[in-house]
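>>> Give me a 3D structure for the following:
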Amino acid sequence: MKELERTKRISISTVVFILILVIGVLTFKMPTNVYRKTKAETFAMLKTQEYLVAHADIDQTNSVLIDIRDKFDYSINHLENALNIPTSEILNANSISLFNELRDQGKTAILYGKNPDEANSAYMLLYQLGYDNIKILNGTTHLVNTEFQVKNHDLEKPIPNYMDIFKQVESDEAAPVEKVAPPPPKKVIAVKKKKKRKPEGGC
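So this is what the prediction gives:
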């Protein structure tokens, strides 16, 4: 009798386990966004600086300006004909569909913010997703007397080799740490308190 109950339990748990597997397989969805670039490809691209474009060199017919600042900053002022896609919304379905459409049309999306560093996050996300038609505006944007102006941004040259920096940090962490002897304890000198003199009485 006990063996029969045990067999029933095993068969029930096996059926439940198989059902869970089948449901998992049927409901599994591939992630919407998958990185297509390796770290090596990304580092090689960063060395070239080809992802930067000066404001004067923008091809107006084959380029679309994307303002990655928040909606408030965009509403105050922005570059003419620029679309607003904040960095926080760069992977939304509508944004991805726009970037796909621009790629299919052979157009370049030029991202800009207050400076090139602000556009870096959005650019890196899109580049690693496989969008090769993305560039960053190499300029700083300012609002001067209600006029939105772009000033060329000077980059430091040469660009540092990040791989060498990472290797140096790792070697520094692996190096043995020299032990420093603690300083000798300070001597405490007791100071005797002076006795208060009793007031002299007089009469």
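>>> only C-alpha atoms for contact and neighbour calcs from this point on.
Will do.
>>> next SSE after the longest helix belonging to the chain?
Longest among the helix segments of the chain by residue count, using DSSP state H, is helix 2-27. As assigned by DSSP states H and E, the chain's next helix or strand after helix 2-27 is helix 39-48.
>>> Buried residues in that following helix, which are they?
Neighbour-count burial for helix 39-48, counted by 16 or more other Cα atoms under 10 Å, picks out no residue.
>>> for this structure, what spans make up the helices?
Going by DSSP H, the chain shows helices at 2-27, 39-48, 71-76, 93-104, 116-128, 162-174.
>>> ok, back up a step: list the helices and strands the longest helix of the chain packs on?
Here helix 2-27 touches no other helix or strand, going by 3 or more Cα pairs under 8 Å, 6 or more residues apart in numbering; DSSP states H and E.
>>> want to put them side by side, so please do this one too:
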Amino acid sequence: MSGGDAMSNPEMLGVKVPDSSIARDITQLVCDTESDMLFQHSRRVFYWGAMIGQRMGLKFDPELLYAAAMFHDIGITPRYHESQLRFEVDGANAARDFLRGRGIAAADVEKVWLAIALHTTPGIPEHMHPEIRLVQAGAGMDMTGRGYEDFTEEERAAVLTACPRGHDFARDVIDTFYDGLKHRPASTFGTFNDDFLAAKDPAFRRGNLCTIILGSPWH
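The predicted model follows:
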């Protein structure tokens, strides 16, 4: 991806990436770290999330939403292929360190950290700050089409024109997540991330909480 493509900032039906030095630095950092597939996915998560937020009348900080959306999958990149943490925590920590280094208020840093850390945890983000809720909503729309029919054909076309999905996004993203998780299978316990391992590795066995309870030292 060229630097010019990465730094472009189209307005999407009333939604635009914040035009600040922090947002531009985030764009360049993520562009330099992620594959084009993940980079474009992260941008789409911002647009979907912001459009959902506008439609719902939520009051959110576009810069915080952008930071969380752009960092939300950075923990799955090769930079973290030695980590044993949940990839969401790696991404949340990366965003926290970046924002702290630019003097962002602690409360705002915490919102971004939680938005990233919880974006794969169903049933909780929608009860928290709008930025947290909207990152999960945007990711769900882009990964699985959750809320697809809530967007018009014009809205979907506009986002995909600005942030192309690629000819085989589904298989590419599954392969990317498998590569980022296969060395830390224990980190997927209790999440749906173990689906990536189960899909790609016939030898993978999911953890089972009932088995763990019955086999614990208490029994």
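>>> Overlay the chains and give the TM-score.
The TM-score (TM-score structural alignment, normalised by the length of the first structure) is 0.20; 70 aligned residues with a Cα RMSD of 5.6 Å.
>>> Which among the helices of the first structure is found nearest to Val64 of the first structure?
helix 93-104 (8.3 Å; Cα to Cα).
>>> Packing partners of that closest one?
Here helix 93-104 of the first structure is seen to pack against strand 108-112 when contacts are counted using 3+ Cα pairs under 8 Å, 6+ apart.
>>> if we can go back for a sec, just so I know, which of the helices of the first structure lies nearest Ile136 of the first structure?
Among these, helix 116-128 sits nearest to Ile136 of the first structure (Cα to Cα), with 6.4 Å.
>>> Strand 108-112 and that closest one, what's the angle between them?
140 degrees (axes from the mean of the first three to the mean of the last three Cα atoms, to 10 degrees).
>>> how many degrees apart are helix 116-128 of the first structure and helix 93-104 in direction?
Using the same axes, to 10 degrees: helix 116-128 of the first structure against helix 93-104 is 80 degrees.
>>> now for helix 116-128 of the first structure, which elements pack on it?
strand 108-112, strand 134-137.
>>> Which among these is found nearest to Phe43 of the first structure?
strand 134-137 (15.5 Å).
>>> what's next to the closest one, contact-wise?
51-55, 108-112, 116, 119-120, 123, 126-127 (Cα atoms under 8 Å, 6 or more residues apart in numbering).
>>> all strands for the second structure, in order.
Counting by DSSP state E, the second structure has strands at residues 11-12, 15-16.
>>> Which elements pack onto the first one?
What that stands for is strand 11-12 of the second structure. helix 153-162.
>>> got it, and the last one?
Packed against strand 15-16 of the second structure by the contact rule (3+ Cα pairs under 8 Å, 6+ apart) you find helix 36-56.
>>> Counting by contacts, list what the helix it packs on packs against.
strand 15-16, helix 62-71, helix 130-144, helix 153-162, helix 169-181.
>>> Just say which of those is most tucked in.
helix 62-71 (a mean of 26; mean count of other Cα atoms under 10 Å).
>>> neighbouring contacts of it?
Contacts of helix 62-71 of the second structure (Cα under 8 Å, 6+ apart): 17-18, 23, 26-27, 30, 39, 42-43, 45-46, 50, 91-92, 94-95, 108, 111-113, 115-116, 131-132, 134-135.
>>> how does it look with 7 Å?
18, 23, 26, 30, 42-43, 45-46, 91, 95, 112, 115-116, 131, 135 (Cα atoms under 7 Å, 6 or more residues apart in numbering).
>>> now the helices and strands packed on helix 36-56 of the second structure as TSV including distance to Met7 of the second structure?
As requested, those are exported to TSV (distance: least, Cα to Cα, whole Å):
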stretch	distance to Met7 of the second structure
strand 15-16	12
helix 62-71	13
helix 130-144	21
helix 153-162	12
helix 169-181	22
